[in-house]
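*Asks:* Just a sequence and a predicted model for now, questions to come.
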Amino acid sequence: MKKIGLILLGMALFSRSAAAFSVMHEFNIGIGPFDASRTRFSYTLEPESFEVNSSVKTFGVFDTLYPFKADYKTAGKVSKNNLLPLNYRYKSQTRFNKRSKELVYDDAGTLLYRKSSKNGRSKKVGIANDDKNNGTTDFQTVFAKLARQYQKVRFCDSRMPVFDGKRRFDVIFKDEGTETLPQSEKFSFGGKAAKCSMYIDKLKNDDDDMLMQISAERPIYFWIMEREGKPFIARIHIDETPLGALDAYAADIQIKD
């Protein structure tokens, strides 16, 4: 559950404009029989920098059973048409645990150290130079890179290596064709959509990170639609979780140029 904000936030990072712009997304998330969460994302992409902020909080009965809230922030720069993270911050709270993490990079986007805490106990770990770190990024920047790719070539197919100072894994995106999404009480953005999938490969996870565990075993599907000539993510779906299927529907989208 801990990475739900990161995954859904990434799905919001799409626009065709090359100029500076910002987008705010709100998703309603259902898991099995539960109206489970409200998630908000805001991000800004500029010619020389980018920033992504998100928050997620469980809702209603699901919040009583599985309370969780988290905030995420990534800031970085654009260098030679590549997105380089400079700082990543995360904090979360469940029923029993409070966690935080910070990743700090040098000006070339190389990870220098990570700081983490759990229930008041903290540690700082320096990251040794390793060729395996070259070309890796943090989890949020993956989605910003995908957004820029989609702006240029209008497809999702890609594979991006991630290193968070502790774990290494690949995030794989694939095109899955097109579908028509019907309007409903849950979803007001009916119409033709491009379908893509995301798969997290080579991930070994041993903490209270439910969504990362399930996404390591099966794909996450998402549908891209357009409003006012700009693409956005309308729906996200995971076939199975321990509590049933997960569906996220865009409830509100605000775009500012």
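*Replies:* Alright, I've got the coordinates.
*Asks:* going forward, measure contacts between C-alpha atoms and count neighbours the same way
*Replies:* Will do.
*Asks:* what's around Glu48, how many residues?
*Replies:* Residues near Glu48, counting by other CA atoms under 10 Å, number 14.
*Asks:* Gln254 too?
*Replies:* 10.
*Asks:* so it makes contact with Glu26?
*Replies:* No. Using CA atoms under 8 Å, Gln254 is not in contact with Glu26, being 9.0 Å away.
*Asks:* part of a helix, is Gly244?
*Replies:* No. Residue state for Gly244 (DSSP: H, G, I helix; E, B strand; the rest coil) corresponds to coil; a helix is not indicated.
*Asks:* how far away is it from His237?
*Replies:* In this structure, Gly244 and His237 are 11 Å apart, going by CA to CA, to the nearest Å.
*Asks:* and those two? which has more neighbours close in?
*Replies:* His237 (19 against 14).
*Asks:* quick one: the more buried one is in a strand?
*Replies:* Yes. Assessed with three-state DSSP, His237 lies in a strand.
*Asks:* isn't it right up against Ala248?
*Replies:* Yes. Taking CA under 8 Å as the contact criterion, His237 and Ala248 are neighbours in contact, 6.5 Å apart.
*Asks:* OK, contacts around Ala108?
*Replies:* By CA atoms under 8 Å, 6 or more residues apart in numbering, Ala108 lies in contact with Leu84.
*Asks:* If you could redo that for Ile220, that was the one I meant.
*Replies:* 197-199, 236-239.
*Asks:* and which of these is nearest to Gln183?
*Replies:* Nearest to Gln183, judged by CA to CA, of the contacts of Ile220 is Ile236 at 14.9 Å.
*Asks:* and the contacts of Ile220, which are buried?
*Replies:* 197-199, 236-238 (16 or more other CA atoms under 10 Å).
*Asks:* would Asp175 count as being in a strand?
*Replies:* Yes. Assessed with three-state DSSP, Asp175 lies in a strand.
*Asks:* Val162 against Arg168, yeah?
*Replies:* Yes. Proximity of Val162 to Arg168 meets the contact threshold set by CA under 8 Å, at 5.7 Å.
*Asks:* Compare the two (neighbour count), which wins?
*Replies:* The neighbour comparison of Val162 against Arg168 (other CA under 10 Å) goes to Val162, with 21 against 17.
*Asks:* second one coming, line it up with the first:
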Amino acid sequence: MSIRNIALGTLVAVGTVGVAKAETLNMTHSVYLGGFFMGTFQTEFNQLNDSYSIKAVAKSNRKLDWFFTWDAVASSEGKLSGNKILPSEHRYQSKWKDEQRGAEILFQTAAPPKYELTGKKPNNPKKSTPLKHVELMKAVDPLTAIMAATFKLESDGKCNGQYPVFDGRRHYEINLKDIGVASFKKSNYSVFKGEAKGCRITYNKLGGFKKNSNFELEDDLDIYMAAPVPGGRIVPVRMSVDTELGGFELHLERYKFRDVQLASRNAK
């Protein structure tokens, strides 16, 4: 399990389709491995009637630069039409150690998305499974996919469904499964305490993956979702995974929505 894999499930803000006025949600998640602070994910979500935008920024702990450095910025924009979520564009830039890569995707309603890669590109495309461009017409970007899933959780209380995703390099399907409710006690690391809905995220590779290799998306993620305050929006509040290096934990350390501003005691 890597910090890059965790990002897919946590660089997300959520809302409810049909909001009558402009609203903004900000949150920060902190990540710990074996008790050591590894970095943060900051997310801003904006929604106005029939449109949305998401911006997410990830940074590793600068005290660990001698070991690894990871920075990433992702953004998505799109339209909301009834129960439909229609992404218009997605951008992503990351730096892992000294390696930089990114992608820009422009979604189209009647044609496959246009996309362009930046940074390191595949040396030999023949070593990867092919992308079926017609099938990409059904896909959305990673941030929009998780947003769509949380819309569903808010509307009917269920964590389930399949969401096809294209990130500019790989095409895969996110599968969600309800794993019940868990209760979390008060913590210095998190603004949340109480019961949260559990969602298990698994993946089905469709195209753009290296052949005969075990890609990290094969790992499952269990993420717990809840509103930190009554009347608030549902967001990821906790995740815990056992690894060979120790427990990998994610906590909601800051939450800002409307007149509510929360911060944990250990907020960075």
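*Replies:* Sure, I can see it. Just so it is clear, the structure is predicted and the values come from calculations on it, not from any experiment.
*Asks:* re the thing from before, would you list the buried ones among the contacts of Ile220 of structure 1 in JSON lines and tack on distance to Arg16 of structure 1?
*Replies:* Listed next are the buried ones among the contacts of Ile220 of structure 1 as JSON lines, based on distance: CA to CA, whole Å:
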{"residue": "Ser197", "distance to Arg16 of structure 1": "20"}
{"residue": "Met198", "distance to Arg16 of structure 1": "21"}
{"residue": "Tyr199", "distance to Arg16 of structure 1": "24"}
{"residue": "Ile236", "distance to Arg16 of structure 1": "20"}
{"residue": "His237", "distance to Arg16 of structure 1": "24"}
{"residue": "Ile238", "distance to Arg16 of structure 1": "27"}
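*Asks:* Tell me the residues of structure 1 aligned with stretch 151-161 of structure 2.
*Replies:* Aligning stretch 151-161 of structure 2 against structure 1 (TM-score structural alignment) gives residues 148-158.
*Asks:* end-to-end on that stretch?
*Replies:* So stretch 148-158 of structure 1: terminal residues 12 Å apart, CA to CA.
*Asks:* In stretch 64-73 of structure 2, which residues are buried?
*Replies:* So, applying 16+ other CA under 10 Å, buried residues of stretch 64-73 of structure 2: 69-73.
*Asks:* what do we get in structure 1 for Phe107 of structure 2?
*Replies:* Going residue by residue (TM-score structural alignment), Phe107 of structure 2 aligns to Tyr105.
*Asks:* Could you do Asn175 of structure 2 as well?
*Replies:* So Asn175 of structure 2 corresponds to Ile172, using TM-score structural alignment.
*Asks:* Would you mind confirming that that match makes contact with Asp201?
*Replies:* Yes. Counting by CA under 8 Å, Asp201 is a contact partner of Ile172 of structure 1 at 7.3 Å.
*Asks:* re the thing from before, pull up the overlap in contacts between Val162 and Arg168 of structure 1.
*Replies:* Joint contacts of Val162 of structure 1 and Arg168 (CA under 8 Å, 6+ apart) do not exist.
*Asks:* Surely Gln140 of structure 1 forms part of a strand?
*Replies:* No. Counting by three-state DSSP, Gln140 of structure 1 is not part of a strand but helix.
*Asks:* Helices of structure 2, start to end?
*Replies:* 3-10, 142-156 (DSSP state H).
*Asks:* Dump these into CSV; add distance to Pro122 of structure 2 and mean neighbour count as well.
*Replies:* Formatted as CSV, the helices of structure 2 follow (distance: least, CA to CA, whole Å; neighbours: other CA atoms under 10 Å):
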stretch, distance to Pro122 of structure 2, mean neighbour count
helix 3-10, 18, 18
helix 142-156, 20, 21
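*Asks:* Could you export those helices as a markdown table, including distance to Val191 of structure 2?
*Replies:* As requested, those are exported to a markdown table (distance: least, CA to CA, whole Å):
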| stretch | distance to Val191 of structure 2 |
| --- | --- |
| helix 3-10 | 16 |
| helix 142-156 | 20 |
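*Asks:* Grab the nearest non-local neighbour of Glu173 of structure 2.
*Replies:* Excluding its sequence neighbours, the residue lying closest to Glu173 of structure 2 (CA to CA, 6 or more residues apart in numbering) is Pro164, at 4.3 Å.
*Asks:* show me the contacts for the one you found.
*Replies:* 138-140, 145, 171-174.
*Asks:* same thing but at 7 Å, please
*Replies:* 138-140, 172-174 (CA atoms under 7 Å, 6 or more residues apart in numbering).
*Asks:* roughly how far apart are it and Val181 of structure 2?
*Replies:* Taken as CA to CA, the span from Pro164 of structure 2 to Val181 of structure 2 is 26 Å.
*Asks:* Then Lys79 of structure 2?
*Replies:* 32 Å.
*Asks:* can you check Lys97 of structure 2 too?
*Replies:* 37 Å.
*Asks:* Equivalent analysis for Arg238 of structure 2, please.
*Replies:* 12 Å.
*Asks:* cool, and Thr40 of structure 2?
*Replies:* 25 Å.
*Asks:* between those two, who's got more neighbours?
*Replies:* The neighbour count for Thr40 of structure 2 versus Val181, taken as other CA under 10 Å, is higher for Thr40 (25 against 12).
*Asks:* List the contacts of that one.
*Replies:* Taking CA under 7 Å, 6+ apart, one finds 28-31, 58-60 in contact with Thr40 of structure 2.
*Asks:* which one in structure 1 is aligned with it?
*Replies:* That one, Thr40 of structure 2, aligns with Arg38 by TM-score structural alignment.
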